[in-house]
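Engineer: below: sequence and its predicted model.
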Amino acid sequence: MAAGAALCGGNAACRGVAQGLGASSPACAQRRSGVEVRHKLVWALAWISAWLLLTVAAAVALGTAELQRLRERFEADARVVHRLLSLRAVEHETILATLALLDVPGADAAAQRLPAIYPRVLAVLRREGNLPWGDAARAEALASAEAASRRAGRAWGLVSELGEGRLWVVQASDQASHALRIDLAGMVRAAEWPFAGMDAVRVELSHAGHRWVIQPGAAEQGGWRFQFDKPLTVRSQPFDVVAERRVGWSELPWAYMGAAAALIGGVLVGAALLQQQRVARRRAEELLRLGQRGRLNAMGEVAAGMAHELNQPLTAILASTRAAERLLRDDPADVDAARGAMKAAGEQARRAADVLSRLRRIMERPGGADRIEAVDLRAAVDGALHLVEPQLRRLRIQVRVQGQGTPIVMADPVALDQIIHNLLGNALHALEQVPEPERRLSLTAGAEARDGWLLVADSGPGIPPALRARVFDPFFTTREGGLGLGLSLCETLAAGMDGRLELAAAGDPRRVAAGMPGAAFILSLPLRHQP
């Protein structure tokens, strides 16, 4: 096999190799491991993007769940407030009804003791007949509320002092009318208040533009707002219970979000490691498949080589044995000459045995049937680069893939894989012999006339002029331990697909454009759409 073959390819998706159209710039050649860096960067960005998306999704889900929990709790507490205030309003009507029923001599003195029982009742007024109300400043308003209560047949609320936290409730009666002055701040005891200590909650009573703030709440900028607005069930005190809850960013479950981000990161790291293992396993399986197919195809080359190599010793053996037979038939028999002829036959037999011993190094494994179909030549190159990606990284080889268009050729995909992979192996072996900064590999795809072509050139030591004519001969190799069948097999496979594999001439424009000083091979295959 030639010492400086160059190229790489395959039919799997290329990962980790920079590609581009047209000639490469000098900066590309000087950039050490630029392809590998780009591959790792794209790979890392993909996983980081997945982590960010999943983390954001988890954070949104956790935040939404927390906001829903806070809303449900707020609404439950607001309903408790509404029930408490409704009960207190009902108590006000009950007190007035009781005063009306118990309006007997001496009841007025008992009514004045109500504030001791109900601290929120600040004053109790009683008006009998045409006498005025005891509070001269509010006599007119109380009289108006009394008239409204008489017409409605129920207690009537006077909300003109709502902004001061005071409420008058008037109950008209035939014998005497009564009025209660209520301190709204005392309607709910602190032990019963569900929003105690919650600065983010505001609660107020409102009616017809009047408003009394029970709990002011702290002003919160930004965030979310929950609202509750429901009127009391007592018609004499028709207030709306308005509650508002502000949720700031600090109340979101940041600890759970951080834990979710860490968990997602751990899962993705594990998935990335598994993905790398799967890629490595697929690469190994593909290399094994190519090796098995190569061994089977190599048997044809071995058979051809054996026919050539064994023909001469077998012919010599036949001639020597016949000569010995004739010498022994002579009278007298020439035993010494016959012995020399048999010795020559033995030497030729040993030569044949040497040829057969080389066959033992080939392991026969069955392969798939040949099939000719349309194959994307650039995709085949990408796949082969993927298979040898670990070697490219290990040897720190700068790879450049270029060309114009995407040639679609008619070929056996497996045979094409074998050819490109074999050329890649030769190129890697050649590049091991040059200093690391000089290790460059160029692959160029194109089409002309009826053929699509692929040029593979490297910056290795090249092929000596005296050996160029023998690189495709069976069993010819300059590699220590090599069998010498690789390029011969590749040439046979290319010919079987109506193509050809040749060593690029020094003046070939395609080789000149590649700008590589080492070996260069050109694989040509029929295009799918021929002019």
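Structural biologist: Nice, I can see it.
Engineer: CA atoms for contacts and neighbours, from now on please.
Structural biologist: Noted.
Engineer: which stretches in the chain count as helices?
Structural biologist: Remark: helices assigned in the chain by DSSP state H are 26-30, 34-101, 107-111, 114-117, 139-152, 254-329, 335-359, 377-387, 389-395, 413-431, 486-496, 509-514.
Engineer: of all those, which one comes closest to G209?
Structural biologist: Shortest distance between G209 and these, using C-alpha to C-alpha, is found for helix 139-152: 17.7 Å.
Engineer: if we can go back for a sec, out of the helices of the chain, flag the one nearest W212.
Structural biologist: Nearest to W212 among these is helix 34-101 (13.2 Å), distances taken as C-alpha to C-alpha.
Engineer: tell me how far V269 lies from W193.
Structural biologist: The gap separating V269 from W193 is 50 Å, by C-alpha to C-alpha, to the nearest Å.
Engineer: try A136
Structural biologist: Applying C-alpha to C-alpha, the value for A136 to W193 is 36 Å.
Engineer: of these two, who's got more company?
Structural biologist: Higher neighbour count among A136 and W193: W193, with 14 against 10, using other C-alpha atoms under 10 Å.
Engineer: how many residues are close by A284?
Structural biologist: 14.
Engineer: what's near enough to touch it?
Structural biologist: The contact partners of A284, taken as C-alpha atoms under 8 Å, 6 or more residues apart in numbering, are L387.
Engineer: coming back round to it: now the helices of the chain as JSON lines including distance to G460?
Structural biologist: Output for the helices of the chain, formatted as JSON lines (distance: least, C-alpha to C-alpha, whole Å):
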{"stretch": "helix 26-30", "distance to G460": "15"}
{"stretch": "helix 34-101", "distance to G460": "19"}
{"stretch": "helix 107-111", "distance to G460": "115"}
{"stretch": "helix 114-117", "distance to G460": "107"}
{"stretch": "helix 139-152", "distance to G460": "109"}
{"stretch": "helix 254-329", "distance to G460": "24"}
{"stretch": "helix 335-359", "distance to G460": "29"}
{"stretch": "helix 377-387", "distance to G460": "18"}
{"stretch": "helix 389-395", "distance to G460": "13"}
{"stretch": "helix 413-431", "distance to G460": "5"}
{"stretch": "helix 486-496", "distance to G460": "17"}
{"stretch": "helix 509-514", "distance to G460": "13"}
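Engineer: in addition, the following structure is provided for comparison:
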Amino acid sequence: MGWLLAWIIAAGGGAGWLAQQRLQALNEGFQTNARIAHRLLSQQLVQHDAILATLALLQPQLSPDAGANATASDLARLYPQILGIAQRRADQPWPAHWPSTLDALEQQSRRSGHAHMDASRLAAGTLFVVQAGQPASYALALDLRAAVPTEEWPYPPSHSPVRIWLTQGDTQLLLQPGAPEADAPGWAWTQTKTLASPSQVLDLHERYKLHPRLLPWGPMLAWALVCALGLAGLRAAWQQRTARLRAEQLLQHGHVARLNTLGELAAGLAHELNQPLTAILSSSQAARRLLDDREPDVDAARQAMGQAAEQAKRASAVVGRLRRLVERPDTVAATQAVALQTLVNDALHLLEPELRQVQVLQTVPAPLPPVHSDPIALQQILHNLLLNALQAMEALPPAERRLEIAQTRTGAWVQLCVQDNGPGIAPEVRDRLFTPFATTRSQGLGLGLTLSENLAESLGGHLRLIERPALRGACFELTLPLPAEHAQP
């Protein structure tokens, strides 16, 4: 779960950064294009003011046909958005099909000195602008859609996702529809600015609707894959390191177990062989002395007894060397304060592959004080007990295997029980369970429990088989003394 969380954090963080960079670039482009669009449209509208100011100043004579005035001049070629140019003298009306508000706008223009507009037909794309003059006033009919300079326009009209429109009050004119979902609700970037024309007071609106497809999914997925591969490599390396450390610790425990087992074996052999060999040696030497005083085939008897004595000495020397090698009198076990739970966790960790098909139950009623002991010896005891429990449950289906480890305290002592739900210990084996070479397995040496009992006694405690109703199998109880400072409950 931790590795999955690490992948989610790494992949999500990198993908978020890539998405933020992409959105930042898009936003910067949108802001730049919005400024360009505002500048271009403002220039177009300001040019309308300049045209009207020029006409009012020069006072050219125009035809009553406003449309013909636009097409007959060069203005139509330079400014295709001009639909018509109208001239009105004091004794003439404005064109009949033009808005009736032009008279009022003309009066306003005469008072202010600049042009005024009529936006009543803005929804259809038409705008009228009036500039008062003397003796004649002039007005322009404008197609605002045609006022968009397509060659310089920053947005490709055919496929730009940005929606652009003009508004004047509640009336609006759509200049560019944008993407189909451009006006849909949701997260979007917007820009609203008033065009820079004193007479044509229009607001330019731009809206860029954000869509998930704008995100850099390719790089984001590639980054997630890279994170997955990287974390998979780290996890494999970590598992390999953990497995190596576990193997090294198991090897160390195995080495210690082999040495201790060899020591038990050597001690047993020495105990069993030293006395008979010494008796053979003494008898042989006595026989040789007796034979030295008699005449019957003395040389042959002496030679035979000499060979027996030499063999006895040789056997005694081999046993002595083996005992000295195993006992290592120059080594003293180091004791320290250790927590039983820590040792239990270490032992379970070492046997983790074997315990994967076993349900392990741990019971610790309350935090126990540490014991002052040799951690290597305690680990060896726990390792032997757990290994015996696993071997006792080999005949059970994996789903039925149960292993319980319980820790308790009684006064100045702590107890650690290891119980399995195997077949248990047969009654005829219980009395000799801790006897060297006593085993119920065909390939066992019968020294594991003997070694564990000896180690427990060397630590000031003891190891015994007890009856415990929790599970049906065997239950071994290791009892250890507490240090003096923790002896009082």
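Structural biologist: Done, it's in. Fair warning: this is a prediction, and the values are worked out from it, not measured in the lab.
Engineer: where does the TM-score land?
Structural biologist: Once superposed, the chains reach a TM-score of 0.81 (TM-score structural alignment, normalised by the length of the second structure), with 475 aligned residues with a C-alpha RMSD of 3.9 Å.
Engineer: looking at the helices of the first structure, which is nearest to I214 of the first structure?
Structural biologist: Nearest of the helices of the first structure to I214 of the first structure, taken as C-alpha to C-alpha: helix 34-101 at 10.8 Å.
Engineer: quick one: that closest one to helix 254-329, angle?
Structural biologist: Here helix 34-101 of the first structure runs at an angle of 150 degrees relative to helix 254-329 (axes from the mean of the first three to the mean of the last three C-alpha atoms, to 10 degrees).
Engineer: run the chain-centre distance for helix 34-101 of the first structure.
Structural biologist: 29 Å (C-alpha atoms, centre = their mean, to the nearest Å).
Engineer: again with stretch 413-423 of the first structure
Structural biologist: For stretch 413-423 of the first structure, the separation from the chain centroid amounts to 32 Å (computed by C-alpha atoms, centre = their mean).
Engineer: average gap between that stretch and the second structure?
Structural biologist: Mean deviation of stretch 413-423 of the first structure relative to the second structure after superposition (mean C-alpha distance after the TM-score superposition for the first structure): 1.6 Å.
Engineer: ok, now stretch 288-307 of the first structure?
Structural biologist: Stretch 288-307 of the first structure sits 4.9 Å off on average (mean C-alpha distance after the TM-score superposition for the first structure).
Engineer: other residues contacting that stretch?
Structural biologist: Counting by C-alpha under 8 Å, 6+ apart, 355-356, 359, 362-368, 414, 417-418, 474-475, 485, 488-489 sit against stretch 288-307 of the first structure.
Engineer: and V456 of the first structure? What does it align with in the second structure?
Structural biologist: Aligned counterpart of V456 of the first structure in the second structure: V418 (TM-score structural alignment).
Engineer: skipping adjacent residues, who's closest to that match in space?
Structural biologist: Spatially, and ignoring its direct neighbours in sequence, V418 of the second structure is nearest to I405 (4.8 Å; C-alpha to C-alpha, 6 or more residues apart in numbering).
Engineer: thought that neighbour was touching A389?
Structural biologist: No - I405 of the second structure is beyond contact range of A389, at 10.9 Å (criterion: C-alpha atoms under 8 Å).
Engineer: more neighbours: which of these two?
Structural biologist: A389 (24 against 19).
Engineer: neighbours of the residue lying closest to A487 of the second structure once chain neighbours are set aside, how many?
Structural biologist: Using C-alpha to C-alpha, 6+ apart and skipping the chain neighbours, the partner closest in space to A487 of the second structure is A412 (4.3 Å). Summarising burial for A412 of the second structure: neighbours were counted as other C-alpha under 10 Å, giving 15.
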